[in-house]
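J.: Compute the structure for the input listed below.
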Amino acid sequence: MNYRHAFHAGNFADCMKHALLVALLRALAVKATPFRVLDTHAGLGAYDLAAPETGRTGEAERGILRLLDIEDGPLADYLALVRAAGAPAWYPGSPVLVRALLRPQDHLLACELHPEDHAILRARFRRDPQVAVHLRDGWEALRALTPFPERRGLVLVDPPFEQEGEFERMAAGIALVAHRFRAAVQACWYPIKHRAPVRAFHTALQESGVRDLLAAELWLREPTDPQRLNGCGLLISNPPWHFEEQAASILRALLDRLGSREPGEGWTVTRIAAE
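T.: Predicted coordinates for the structure are as follows:
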């Protein structure tokens, strides 16, 4: 509960995660039937890019602020939503982006365990009948709040990775939801500092027997320094039709603008488990 995302809002990892999230939500909205979204680690909802925390790290300057002039191509939809939410003054977190894409028949469940962040998030959506905000551990919410009554939707898992065992908890959570709620799309963010933990994570998922898994990864430099966020990934369970090609276009466009030009930068979309 010590982690505060305000220090990292709008960084390259946010851009990657949220651009892919928007694409997943657009795919869910193709069908007229309602869906629900569970955001297990929701945060504040939106972040002031002029705040001292953000300025101290400068991560938004190397992230979202390099992208805001883009108005066409695979990033255009995501960036239009970011601008509509107040950028460059504010950066929208996942609850705000999700809410912007909900239709009248859809709903959002947002969980946040940090008491101050939860209070801010709850106040933001206080009068919104389509959003429920819970002061709840995100890992516990996977069991308590799935499956959804609509029988379709998206589970977004975005933990801070400040505690030991987060990769193991994530693998177990993916397997749990896949067993309880097969129709759910799961989108699970993870850091890439060096390769060993990521390889172990992918292997654990393969051994769990969960089917239809895709890993989209973006890295700004060779992932060999365990003390540095060199890249990040989004593990997608039950990806929508043609999402693999769409993710590749998004990652290619992100690296073109955000790439560090350091040795080893790149992106990949990899099938971890077959359908």
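J.: going forward, measure contacts between C-alpha atoms and count neighbours the same way
T.: Will do.
J.: can you give me the offset of stretch 129-142 from its chain's centre?
T.: 16 Å (Cα atoms, centre = their mean, to the nearest Å).
J.: Could you pull out the buried residues of it?
T.: Within stretch 129-142, the residues that count as buried by 16 or more other Cα atoms under 10 Å are 130-136, 138-139, 141-142.
J.: Do me a favour and get the end-to-end distance for that stretch?
T.: Start to finish, the residues bounding stretch 129-142 are 22 Å apart (Cα to Cα, to the nearest Å).
J.: Mind picking the two most distant members of the buried residues of stretch 129-142?
T.: Q130 and W139 (22.2 Å; Cα to Cα).
J.: all strands for the stretch 1-150 of the chain, in order.
T.: Applying DSSP state E, counting those that start in this stretch to the stretch 1-150 of the chain gives strands spanning 36-39, 46-48, 90-92, 107-111, 131-134.
J.: so which of these is the most packed in?
T.: strand 36-39 (a mean of 25; mean count of other Cα atoms under 10 Å).
J.: I250: which of the strands of the stretch 1-150 of the chain is closest?
T.: strand 90-92 (18.6 Å).
J.: Mind giving me the packing neighbours of that closest one?
T.: strand 46-48 (3 or more Cα pairs under 8 Å, 6 or more residues apart in numbering; DSSP states H and E).
J.: another one to check against the first:
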Amino acid sequence: MNYRHGFHAGNFADILKHVVLMRILAHLGVKDTPYRIVDTHAGAGRYDLGSEEALRTHEWRDGVARLDQSPLAPAVEELLKPWREAVAAARERHGSDAYPGSPWLCRHAMRAEDRLIAAELHPQTYKKLTAALGRDSRCKALAIDGWNALRGNVPPKERRGLILIDPPFEEKDEFATLAAETIAAHRKWPTGIYALWYPVKDRRAAADLLGAIEDAGIGRLLRLEIDVDRPEAAGGLGATGLLVVNPPWRLADEARILLPALSERLAQGPRPRYLCEPIRPDG
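T.: Coordinates of the predicted model:
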């Protein structure tokens, strides 16, 4: 699978990833001590839903546009608030077609003392990333391979923070690489939070990822998935997941409120499904 993000910005997979990202950052922001985020495959940082790429697929219409239609239940909206506020800020600054990528969301959530490392290897995308981050001294964009960025920035000096790993899945062995690199990073920094995004096209590959992480003895995992029941004729991605290592306290409880509402609102077929599975929560 080749996940070129410009074609998919604002789709249902982004909604899951970005809503959970903002919840994690909200939890990190509760303590006074600073934190660091390492976004290993950062992308452009900000996307234009009126661009040729986005208009070719229109995937945002079944993603962010669905959430624009009307509010969800009050308990859900309370948890969505950090994400909604960030999207509104991006639109206010860059126009109604703007959709923020993970680096922009991180920058919006960070406090003065927090820091972001955002890695992007593709030269043109890296230029867009640097423009999206601007001259913010809290943020550093690196034009390097994401796996090298992970190896070189763990553990961070803050000793608190998040590693967001969102690879493009261009290589056949990307799931195996994701598992191996996460396990290696966790050995160096076992107390960090790791959020691993993955597409669910091959359920065996997703299961093998979880199995490898578990077999490495990594405890305290939270597996989150949404399946929007995309019709076969439509092609493309129909399910997505996040595996969170060392999830913040109460993130699972929040996901139990968010995921049913999101899966229902984002459904493309009659049988949407979601999964919220804490694994070894006391490990």
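J.: Now distance to E61 of structure 1 too, for the strands of the stretch 1-150 of structure 1, in JSON lines please.
T.: As requested, those are exported to JSON lines (distance: least, Cα to Cα, whole Å):
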{"stretch": "strand 36-39", "distance to E61 of structure 1": "26"}
{"stretch": "strand 46-48", "distance to E61 of structure 1": "13"}
{"stretch": "strand 90-92", "distance to E61 of structure 1": "12"}
{"stretch": "strand 107-111", "distance to E61 of structure 1": "28"}
{"stretch": "strand 131-134", "distance to E61 of structure 1": "30"}
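J.: Quick one: closest of these to C15 of structure 1.
T.: Nearest of the strands of the stretch 1-150 of structure 1 (Cα to Cα): strand 90-92, 10.1 Å.
J.: how much does that closest one stray from structure 2?
T.: Here the mean offset of strand 90-92 of structure 1 against structure 2 after fitting is 0.4 Å, by mean Cα distance after the TM-score superposition for structure 1.
J.: so where in structure 2 does that strand end up aligned?
T.: Mapping strand 90-92 of structure 1 onto structure 2 (TM-score structural alignment) gives residues 98-100.
J.: residue boundaries of the helices in the stretch 51-200 of structure 2?
T.: For the stretch 51-200 of structure 2, the helices defined by DSSP state H, counting those that start in this stretch occupy 52-57, 64-69, 74-94, 102-109, 123-133, 146-152, 174-188.
J.: For R280 of structure 2, which of the ones you listed is the nearest?
T.: Across the helices of the stretch 51-200 of structure 2, closest to R280 of structure 2 is helix 174-188 (Cα to Cα), at 16.1 Å.
J.: which outside residues touch the closest one?
T.: 147, 150-151, 154-155, 167, 169, 192, 194, 196, 205-206, 209, 212-213, 216, 218 (Cα atoms under 8 Å, 6 or more residues apart in numbering).
J.: Which stretch of structure 1 is it matched to in the alignment?
T.: Counting by TM-score structural alignment, helix 174-188 of structure 2 lines up with residues 166-180 of structure 1.
J.: same thing with stretch 40-56 of structure 2?
T.: The aligned range for stretch 40-56 of structure 2 is 40-56, by TM-score structural alignment.
J.: go on, stretch 253-268 of structure 2?
T.: Using TM-score structural alignment, stretch 253-268 of structure 2 lines up with residues 245-260 of structure 1.
J.: in the matching stretch, what's buried?
T.: Quick answer for stretch 245-260 of structure 1 (16+ other Cα under 10 Å): 247-248, 250-255, 258-259.
J.: who's in contact with A29 of structure 1?
T.: Contacts of A29 of structure 1 by Cα under 8 Å, 6+ apart are 35, 103.
J.: Tell me which residue of structure 2 matches up with it.
T.: Checking TM-score structural alignment: A29 of structure 1 goes with G29.
J.: go on, E140 of structure 1?
T.: E140 of structure 1 maps onto N148 in structure 2, by TM-score structural alignment.
J.: measure that match to D39 of structure 2 for me?
T.: According to Cα to Cα, N148 of structure 2 and D39 of structure 2 sit 12 Å apart.
J.: repeat for E77 of structure 2
T.: As defined by Cα to Cα, E77 of structure 2 lies at a distance of 26 Å from D39 of structure 2.
J.: And P247 of structure 2, by the same measure?
T.: 17 Å.
J.: ditto for D208 of structure 2
T.: From D208 of structure 2 to D39 of structure 2 the distance is 23 Å (Cα to Cα).
J.: Helix, strand or coil: sort out E277 of structure 2 for me.
T.: Three-state call for E277 of structure 2 (DSSP: H, G, I helix; E, B strand; the rest coil): strand.
J.: Tell me the counterpart of it in structure 1.
T.: In structure 1, the residue equivalent to E277 of structure 2 is T270, according to TM-score structural alignment.
J.: Could you find the closest non-adjacent residue to its match?
T.: Distance criterion Cα to Cα, 6 or more residues apart in numbering; nearest residue to T270 of structure 1, sequence neighbours excluded, is A215 at 5.2 Å.
J.: Also R124 of structure 1?
T.: Nearest to R124 of structure 1 is G45, by Cα to Cα, 6+ apart, at 7.8 Å.
J.: Next: E162 of structure 1.
T.: Using Cα to Cα, 6+ apart and skipping residues adjacent in sequence, the residue nearest E162 of structure 1 is Y3, 7.1 Å away.
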